[in-house]
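Chemist: what would the 3D arrangement of this be:
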Amino acid sequence: MKHIGAVQAVVTADLSDREPSAAELDAIEQEMPVILAGVELLDAQINALDRTPNELDTRRIRRARHRVLTARRELANRSITIAGVGA
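Modeler: All right, here's what the predicted structure looks like:
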């Protein structure tokens, strides 16, 4: 029986060996306030799942949503300014 193997060398790199580029790390750093605000919102929502949400839970979720929207707005405004539209 013949052994069947790859005739050509691998063209693409293995994704598990790939490190993020400097540009990707910068993008993550720019989005970090949005990510953290989203985590805080999820935390508030998860805490409210265990029981009937009381007034404090409702306020915490509302404030967390507001932080997410604020972080998204600031990121969008920063992106527009960097692109040169707002400059």
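Chemist: going by C-alpha atoms from here, please, whenever you check contacts or count neighbours.
Modeler: Noted.
Chemist: centre-most residue in the chain?
Modeler: For the chain, the residue sitting closest to the mean C-alpha position, by C-alpha atoms, centre = their mean, is I35 at 4.7 Å.
Chemist: could you also give me the structure for this second sequence? I'd like to compare it with the first:
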Amino acid sequence: MGKQPADMFGPRPVDLEGIEAEWPLIEAELSVLDAEIANIYAADHGGPSPLDWRRLRRAEARVTRVAAELAARPVVLKAVA
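Modeler: Here you go, the predicted structure:
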């Protein structure tokens, strides 16, 4: 199947609003990914240091905190055509 005409022009403003609203969580999850990659790399070079483990724990805690903040936001329902 080919692309629908609307898809050819990229995301709609409403799509971008959704991404922007969730960006803090996306950013927090990227921090976890970075910390996990650092730990994998460190495993091949003597093992993760206490600082590496702390960085991972802090990143995981940030994901939990940001997810809770997003869940606590009021939901705005929009009409669908």
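Chemist: would you pull the TM-score for this pair?
Modeler: The TM-score (TM-score structural alignment, normalised by the length of structure 2) is 0.77; 73 aligned residues with a C-alpha RMSD of 2.5 Å.
Chemist: about what we covered before: what's the residue nearest to the centre of structure 1 aligned with over in structure 2?
Modeler: Aligning on TM-score structural alignment places I35 of structure 1 opposite I26 in structure 2.
Chemist: how much space between the counterpart of R65 of structure 2 in structure 1 and V34 of structure 1?
Modeler: Using TM-score structural alignment as the criterion, R65 of structure 2 maps onto T70 of structure 1. Distance, T70 of structure 1 to V34 of structure 1, by C-alpha to C-alpha, to the nearest Å: 8 Å.
Chemist: likewise for T58 of structure 1?
Modeler: 21 Å.
Chemist: neighbour count winner among those two?
Modeler: V34 (21 against 14; other C-alpha atoms under 10 Å).
Chemist: test my guess that the more buried one contacts E74.
Modeler: No. At 9.1 Å, V34 of structure 1 does not count as touching E74 under the criterion of C-alpha atoms under 8 Å.
Chemist: what about the helices in structure 2?
Modeler: Here structure 2 has its helices, by DSSP state H, at 13-43, 50-72.
Chemist: tell me which other helices or strands the longest one touches.
Modeler: Meaning helix 13-43 of structure 2. Packing partners of helix 13-43 of structure 2 (3 or more C-alpha pairs under 8 Å, 6 or more residues apart in numbering; DSSP states H and E): helix 50-72.
Chemist: show me what the helix it packs on is packed up against.
Modeler: Using 3+ C-alpha pairs under 8 Å, 6+ apart, helix 50-72 of structure 2 is in contact with helix 13-43.
Chemist: in the helix it packs on, which residues are buried?
Modeler: Of all the residues in helix 13-43 of structure 2, those buried under the rule 16 or more other C-alpha atoms under 10 Å are 24-26, 28-29, 31-32, 35-36, 38-39.
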